[in-house]
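# here's a sequence, model it:
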Amino acid sequence: MKKYKNIYLIGLMGSGKTTLGRILSKKLDKAFFDSDQVLEEKLGVNVPMIFEYEGEAGFREREKDVLKELVSKKDIVLATGGGIILSESNRNLLSKNGIVIYLKSDQRDLISRMKNDKSRPLLKTGNIEAIIKKLCKEREPLYEAISDFEVSTKNKRIHEVVNEIIRMIK
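Okay, the predicted model is just below:
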């Protein structure tokens, strides 16, 4: 395992980072953080409102600040925002400070999970299927480039994925 034993979960929105991260942190007796939730708590507003007032660029800057704070913690499981890997400095922070696990989800599964989700700012701009496909094309190479491990979530129950991650990192 890497130096600080932090575990960072990356992947597209809807891939299960938060749900899996909570369970994983309990099984490993580590503190759990969700970068979006930490950001919301700091600012006192939700992610869609940050997007509305500051745009994606403003959100990404604030996300970067939160990530810098979170990677300095020890022995944590962190569920990251899906776009956190868009910044090279964020990718470097993740890679250098913990084990990066890419939760790879099937596009059809993501579309199915996201079709009724009104809380995701990037999905409010048009056809969900087209947006998910575009995000996969843009982000998958970045997820793959920095991940220490890649775990497919396709046709697996949550606990199966958690146990697979535990086996990988031991």
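# only C-alpha atoms for contact and neighbour calcs from this point on.
Noted.
# now do the contacts for the nearest residue to R91 once chain neighbours are set aside.
Spatial nearest neighbour of R91, excluding adjacent residues (Cα to Cα, 6 or more residues apart in numbering): I85 at 5.4 Å. Residues in contact with I85 (Cα atoms under 8 Å, 6 or more residues apart in numbering) are R91, R139, L142, Y143.
# what about 7 Å?
Contacts of I85 were listed using Cα atoms under 7 Å, 6 or more residues apart in numbering, and they are R91, L142, Y143.
# one more sequence to fold, the one below, so I can look at both together:
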Amino acid sequence: MIGRRVVRTASEGSVPAAEMLKLPRTVAFVGLMGAGKSCIGRLLAAALALPFVDADKEIESAAGCSIEDIFTAHGEEAFRAGERRVIARLLDQPSVILATGGGAFMDPDTRALIHERAISVWLRADVELLLRRTSRRNNRPLLKRGDPRKILRDLIEERYPVYAEADIVVDSVDGPPEMTLARVTQSLRSYLENPEAAGRRRAKAGSAAE
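So this is what the prediction gives:
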């Protein structure tokens, strides 16, 4: 198995020649709602001529209803169980670019599956950027439970130490999505060229999250 390495910085500029990237397995984007997982995932998939899959859309298709309806009718625990099954199925298939839901990587079993079968990329964003992006849509069940800013701050405090266990960390840019795509592409290349140091870093991140 190829090891894991976080690449925290990447230069700005044009997207490197993505066709030169030879991905050994699925790339799974993780992070909070509004970080840009679906947007950047679609762009990366197009650049690599790979399918793009949105795990939330797959869950809705399997359930025959929206994620909000699943939360309302069955609760978050039932949703996470279904999410786990869907992601496991997707990771059993040929390589794709996968956008996961904000809470998927928090589930220990789902996280273990992603570590084993995918290259995980955390798109990190600050609370102001997340607020601007999530305010454009009204389909975020978690943000309907109170003040969105406080909810996002609480989620950042809870989830960012766990997201830090991802193979690659890229800061989502408040600008043209191609800027973030360039960072992701370069970070993937760096990861694939030098994966040996990743195991030690991920173990350290895991210890810090406990």
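# drop the TM-score for these two in here.
The TM-score (TM-score structural alignment, normalised by the length of structure 1) is 0.94; 169 aligned residues with a Cα RMSD of 1.5 Å.
# would you turn the contacts of I85 of structure 1 into JSON lines with neighbour count?
What follows is these, written out as JSON lines (neighbours: other Cα atoms under 10 Å):
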{"residue": "R91", "neighbour count": "18"}
{"residue": "L142", "neighbour count": "18"}
{"residue": "Y143", "neighbour count": "26"}
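# related to what we said a few turns ago, the residue nearest to R91 of structure 1 matches what in structure 2?
Aligned counterpart of I85 of structure 1 in structure 2: F105 (TM-score structural alignment).
# wait, a strand at that match?
No - checked against DSSP: H, G, I helix; E, B strand; the rest coil, F105 of structure 2 lies outside a strand; its state is helix.
# start and end residues in structure 1 for the longest strand seen in structure 2, please.
In structure 2, taking DSSP state E as the definition, the longest strand is strand 118-124. Matched against structure 1 by TM-score structural alignment, strand 118-124 of structure 2 falls on residues 98-104.
# what's in contact with the matching stretch?
2-11, 15, 94, 143, 146-153.
# one more time with 8 Å
Contacts of stretch 98-104 of structure 1 (Cα under 8 Å, 6+ apart): 1-12, 15-17, 71, 94, 143-144, 146-154.
# ditto for stretch 24-37 of structure 1
Under Cα under 8 Å, 6+ apart, the answer for stretch 24-37 of structure 1 is 18, 21-22, 47, 63, 66-67, 70, 75-81, 162, 166.
# and stretch 127-141 of structure 1, by the same measure?
Everything outside stretch 127-141 of structure 1 that qualifies as a contact, by Cα under 8 Å, 6+ apart, is L12, G83, I85, L86, Q107, L110, I111, M114, K115, L122, L123.
# out of these, which are buried?
Listed as buried from these are L12, G83, I85, Q107, L110, I111, M114, L122, L123; burial here means 16 or more other Cα atoms under 10 Å.
# who's in contact with the fifth one?
Applying Cα under 8 Å, 6+ apart, one finds that L110 of structure 1 lies in contact with M13, G14, S15, I132.
# repeat that for 7 Å
Counting by Cα under 7 Å, 6+ apart, L110 of structure 1 has contacts G14, S15.
# what helix or strand is it located in?
For L110 of structure 1, the enclosing helix or strand under DSSP states H and E is helix 107-114.
# now whichever helix or strand comes after that helix: how far from the chain's centre is it?
Under the assignment DSSP H and E, the closest C-terminal helix or strand after helix 107-114 of structure 1 is helix 128-146. In terms of Cα atoms, centre = their mean, to the nearest Å, the centre of helix 128-146 of structure 1 is set 13 Å apart from its chain centre.
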